[in-house]
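# Return a 3D structure for these sequence lines:
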Amino acid sequence: MEVLSIVLGGGKGTRLFPLTQSRAKPAVPFGGRFRLVDIPISNCINADFRQIYILTQFNSASLHLHLSQTYVFDSFTRGFVEILAAEQTFEHSGWYEGTADAVRKNFIHFRTQNPKYYIILSGDQLYRMDLKELLSKHRDSGAAITIATTAVSREDASQLGILKANKNNEITEFMEKPGPVKDISDFKIPAELRQDKNGKGDEYLGSMGIYVFNAEAMESCLANELTDFGKEIIPAAINKLKVNAYLFDGYWEDIGTIRSFYEANLDLTTLRPKFDFYDEDAPIYTHMRNLPPSKMNFSNMNQSIAAEGCIITNASITNSIVGVRTIIESGSSLNGVVCMGADYYESEIQKQQNAEARVPNIGIGRGAIVKGAIIDKNACIGEGCRIGVDAIPRVDGNYGHYYIVDGIIVIPKNAVLYPGAVI
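As a prediction, this is how the structure comes out:
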């Protein structure tokens, strides 16, 4: 085998809580019908890198179900997408202690594939990259390690690894997460090399957390007790190995917080979204649900996306994502809403039981008004609910049936909001 792809599933995903309350971070729904993990896996498949491991240790059941239902290769491709959750062995008895530690503890599985190169990817980023080109540039450079990099602003540089590179793209210095106060002006990209894509003042070269390792280099770099690639492995490698930068000038977003998740979703509804799902040459794959097309009954939709299997009746929807199987009843209004949809349709018997128990059906009830919110899967929003409409101060916290995170109202999975609720 030439290439083995490893997708890092991240830790507990505390910054994406409560979306990660019952699922791993890579399994969080995105864009109405996808999961975050579909992005790196699709990049691999489009590059014909079909031997893929997903490393995770928290709430992996939902992720495992999605992967097993979605990525099934035929017996002639020798391809696979498999989860490697933290496990106890005679050599290791604890959890993954960091990104590098997770890879080290799974060498027993990786070595049997006998790869020449390892590609390390993150499970919570939004981008489309030609990984074949990345590998080709790595191979041609003669480097032991290549780090995919992108130009970032000073604000974004605070939470990323930043680096210096010479005219041959060799990395000479690396600093992990310098924070907002530290003076990092000597890390600025030379003016003649700057490519400010978005007008934010992209003056620094940030690590995307995407690496290519020669197999021998991976073994030598992890022959120790160091636990994290960005904080420890990469800075140590620069001093003894040739480490190159791969300059990526496309769209890239680290979906690390509720705010970035919300904004990246709603950007998909704009006239010219920064990330394009409509690329037939490099599609993003996901679970084929065989659902019917969405049905709009006398509704008004403006710059919004409705995934398959929805029934929307006499509703007004603006700048919103409507996820799979969403039922929106008459008179409802959504504005700036990320609605993840439902895992199933309720039967008539279930609806009758709901009525007897005075519990709303799954979906958005009659006359409900929702503005500036994230509604997780299987939520029951009762008739006449008002969410984010009234002038109520948005103080971050847990309010029982809902959360406010980064100033955004989040209705968690399976939540029930009774008719007339005001948030």
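# only C-alpha atoms for contact and neighbour calcs from this point on.
Noted.
# Does the top strand by length along the chain pack against any helices or strands, and if so which?
When the chain is parsed with DSSP state E, its longest strand is strand 204-214. Strand 204-214 makes packing contacts with strand 117-122, strand 145-152, helix 154-157, strand 161-165 when contacts are defined by 3 or more Cα pairs under 8 Å, 6 or more residues apart in numbering; DSSP states H and E.
# The longest one vs strand 117-122, what angle?
With axes from the mean of the first three to the mean of the last three Cα atoms, to 10 degrees defining the directions, strand 145-152 sits at 30 degrees from strand 117-122.
# quick one: residue 253 and residue 125 touch, right?
Yes. Contact criterion Cα atoms under 8 Å: residue 253 and residue 125 qualify, at 5.7 Å.
# Compare those two and say which one has the larger neighbour count.
residue 125 (20 against 15; other Cα atoms under 10 Å).
# ok, how many other residues are close to the residue lying closest to the more buried one once chain neighbours are set aside?
Nearest non-adjacent residue to residue 125, counting by Cα to Cα, 6 or more residues apart in numbering: residue 254, 4.6 Å away. Residue 254 sits with 18 neighbouring residues when counted by other Cα under 10 Å.
# how close does residue 254 get to residue 246?
18 Å (Cα to Cα, to the nearest Å).
# cool, residue 70 as well?
Distance from residue 70 to residue 246, by Cα to Cα: 31 Å.
# Just want to know which of these two has more residues nearby.
Shown here are residue 70 and residue 246; by other Cα under 10 Å, residue 246 has more neighbours (22 against 16).
# The more buried one is in contact with residue 141, isn't it?
No. Checked against Cα under 8 Å, the pair residue 246 and residue 141 is beyond contact range at 10.1 Å.
# Using CSV, lay out the helices and strands packed on strand 204-214 together with distance to residue 136 and mean neighbour count.
Shown next, in CSV, are those (distance: least, Cα to Cα, whole Å; neighbours: other Cα atoms under 10 Å):
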stretch, distance to residue 136, mean neighbour count
strand 117-122, 11, 23
strand 145-152, 11, 24
helix 154-157, 27, 20
strand 161-165, 19, 22
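# and for comparison, fold this next one:
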Amino acid sequence: MSLAIVNARLIDPATELDGPGAVLIEKGLISDVRVGAEASFEGAKKIVDAGGLCLSPGLIDLRVKTGEPGAEQKETLETASLAALAGGITSFVVMPDTRPVIDDVALVQFIAERARETAKARVYPAGALTVGLAGEAMAELGLMAEAGAIAFSNGDWPVASAQGMKRAMAYAASLGALVMSRADERSLSGSGVMNAGAFAARAGLSGMPVEAEWIGAMRDTALAEQTGCRLLLDQVSTLRTLEIAGDARARGAKVFATAAAHSLFFNERDVGDYLTYCKVNPPFRDEETRQGLIRGLKDGLIDAVVSAHDPQPPEEKRLPFGEASFGAAGLETLLPALLSLYNDGAFSLLEALRPLTIGPAELLGLPQGRLAQGTPGDVILFDPGKPWLCERGELLSRSRNSPFDGRRLQGRVMKTFVGGELVFAR
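Modelled structure (predicted):
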């Protein structure tokens, strides 16, 4: 079936397109893009009038956790997919820290097959960098890559051994594989539960110092330079870490960076009266750092923004702050968090959408993330100014531990299409 979406405002960061137009999708692929207020496709079997809504490529999220397999009470691939599509995310990478860990071929295949059976979003498994995420023996990266692992990560746990990390990076480099690494020196961050500083001291909470991230980033970027590995610094939370990545890239290293959407929206004071929904790792930093990250995103130092979706059930969040689990649900608030920068005047729509579409697509080598002939018909219609109240009870994720709960936001997805099929409508 052919689907034409007309009377839309086309937003395509890949081509810097921002203007009225229409898109034709046939057999699951974009077959034509026409620009102009009168653009149409008369012969299409189905025509959707966008009513002036923005039409952009579907979002691509590089960091999503689920509980499947092993902790399905937190999230399944199916429920994560439902929440993702409601947030305009048509493709996402699922992290390997499940029970059991995704560290062998059978589990990579399980995730891929289970996603095909239950999820309408496109799901890409990331394989574990080390066996069991223990940071010791390297996992079978080559076999997992052949089975469909799109990247490799040690999850929230940095590989403590520099020699072990170097071996894994060298092997990944020989495969042309992307390694995602949390920059952290655990001997410094240790048992910290929020950003180290005066605010944490007054709250009587142990802090996670920024230098723990810097030291981890310096080590990993040096190893990436030495091995030629494609390194993605995962969830950068300080401007200095971005500068470390930028300096390495200037010397020819294949180093990239992501930031979590909530790190661009919140600062450490949002922890307030020990709000455990705001307990994340890396933690919310101070306001000066948040503003620095926003500048870094605008300057192109951040290649992709992720939801950092980490579902945690109420029994793991409704505890004293120091005992509560880290993690925030983020699939349905990824786009609104970026649109807040647009609505505040800090970004154009193209700038706000770039780290959610073409940025992650290029990192993973995916064809989607752009409005171009022959690419997957994964598109969204959204209203960038639509006001709404985020209420956790209305979120589609199985665990609703959102730091945005109770926040008034602007910008919402109205329709989501995957391969030209309508898979979500608000």
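# what TM-score do we get after superposing?
Here the TM-score for the pair of chains, by TM-score structural alignment, normalised by the length of structure 1, is 0.29; 200 aligned residues with a Cα RMSD of 6.9 Å.
# ok so, going back, got any residues that touch both of residue 246 and residue 141 of structure 1?
Residues touching both residue 246 of structure 1 and residue 141 (Cα atoms under 8 Å, 6 or more residues apart in numbering): there are none.
# re the thing from before, what residues of the helix or strand following the longest strand of structure 1 count as buried?
Heading C-terminal from strand 204-214 of structure 1, the first helix or strand you meet, by DSSP states H and E, is helix 215-221. Residues of helix 215-221 of structure 1 classed as buried: 215, 217-218, 221 (neighbour count, 16 or more other Cα atoms under 10 Å).
# tell me which of those residues is nearest to residue 3 of structure 1?
Distance to residue 3 of structure 1, by Cα to Cα, is smallest for residue 215 among the buried residues of helix 215-221 of structure 1, at 9.3 Å.
# My read is that that closest one contacts residue 120, right?
No. Judged on Cα under 8 Å, residue 215 of structure 1 makes no contact with residue 120 at a distance of 11.9 Å.
# What ranges does the stretch 151-300 of structure 2 have for its helices?
With DSSP state H, counting those that start in this stretch as the criterion, the stretch 151-300 of structure 2 has helices at 162-175, 186-189, 198-203, 210-227, 239-250, 261-265, 287-298.
# and among the ones you listed, the most buried is which?
Each of the helices of the stretch 151-300 of structure 2 was scored by mean neighbour count; the highest is helix 261-265, a mean of 24, by mean count of other Cα atoms under 10 Å.
# Which strands or helices does that one pack on?
When contacts are defined as 3+ Cα pairs under 8 Å, 6+ apart, helix 261-265 of structure 2 sits against helix 287-298, helix 334-343.
# May I see the ones you listed organised as CSV, with distance to residue 245 of structure 2 added?
Formatted as CSV, these follow (distance: least, Cα to Cα, whole Å):
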stretch, distance to residue 245 of structure 2
helix 287-298, 11
helix 334-343, 22
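# Figure out which of those helices is closest to residue 64 of structure 2.
The closest of those to residue 64 of structure 2 is helix 334-343. By Cα to Cα, the value is 11.5 Å.
# after the closest one, next one along is what?
In N-to-C order, the element after helix 334-343 of structure 2 by DSSP H and E is helix 349-353.
# Buried residues, that next one. List them.
349-353.
# Same list, those residues, but as CSV with distance to residue 90 of structure 2 please.
Formatted as CSV, these follow (distance: Cα to Cα, whole Å):
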residue, distance to residue 90 of structure 2
349, 19
350, 18
351, 19
352, 17
353, 14
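# what about the strands in the stretch 51-200 of structure 2?
With DSSP state E, counting those that start in this stretch as the criterion, the stretch 51-200 of structure 2 has strands at 54-57, 59-64, 89-94, 122-128, 151-153, 178-181, 194-195.
# which secondary structure elements does the fourth one contact?
With contacts taken as 3+ Cα pairs under 8 Å, 6+ apart, strand 122-128 of structure 2 sits against strand 89-94, helix 105-118, helix 141-147, strand 151-153.
# Turn the ones you listed into CSV, including distance to residue 25 of structure 2.
Below are those laid out as CSV (distance: least, Cα to Cα, whole Å):
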stretch, distance to residue 25 of structure 2
strand 89-94, 16
helix 105-118, 21
helix 141-147, 30
strand 151-153, 29
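# Highest mean neighbour count out of those?
A comparison of these by mean neighbour count, using mean count of other Cα under 10 Å, puts strand 151-153 on top with a mean of 28.
# hmm, back to that, of the helices of the stretch 151-300 of structure 2, which approaches residue 379 of structure 2 most closely?
Residue 379 of structure 2 lies closest, by Cα to Cα, to one member of the helices of the stretch 151-300 of structure 2: helix 261-265, at 20.6 Å.
# Now do the closest residue in space to residue 80 of structure 1 that isn't next to it in sequence: how many residues are near it, please.
Closest residue to residue 80 of structure 1 apart from its sequence neighbours, by Cα to Cα, 6+ apart: residue 51 at 5.2 Å. Residues near residue 51 of structure 1, counting by other Cα under 10 Å, number 22.
# roughly how far apart are residue 51 of structure 1 and residue 117 of structure 1?
12 Å.
# just residue 306 of structure 1 next, same as before
The spacing between residue 306 of structure 1 and residue 117 of structure 1, counted by Cα to Cα, is 40 Å.
# Can you report how many residues lie near the nearest residue to residue 306 of structure 2 once chain neighbours are set aside?
Take residue 306 of structure 2 and drop its neighbours on the chain: the residue closest to it by Cα to Cα, 6+ apart is residue 260, 4.9 Å away. If you count neighbours by other Cα under 10 Å, residue 260 of structure 2 ends up with 23.
# so residue 138 of structure 1 makes contact with residue 132?
No. Between residue 138 of structure 1 and residue 132 there is no contact under Cα under 8 Å: 9.8 Å.
# first vs last residue of stretch 84-93 of structure 2, how far apart are they?
End residues of stretch 84-93 of structure 2 are separated by 11 Å (Cα to Cα).
# repeat for stretch 247-263 of structure 1
One end of stretch 247-263 of structure 1 to the other measures 25 Å (Cα to Cα).
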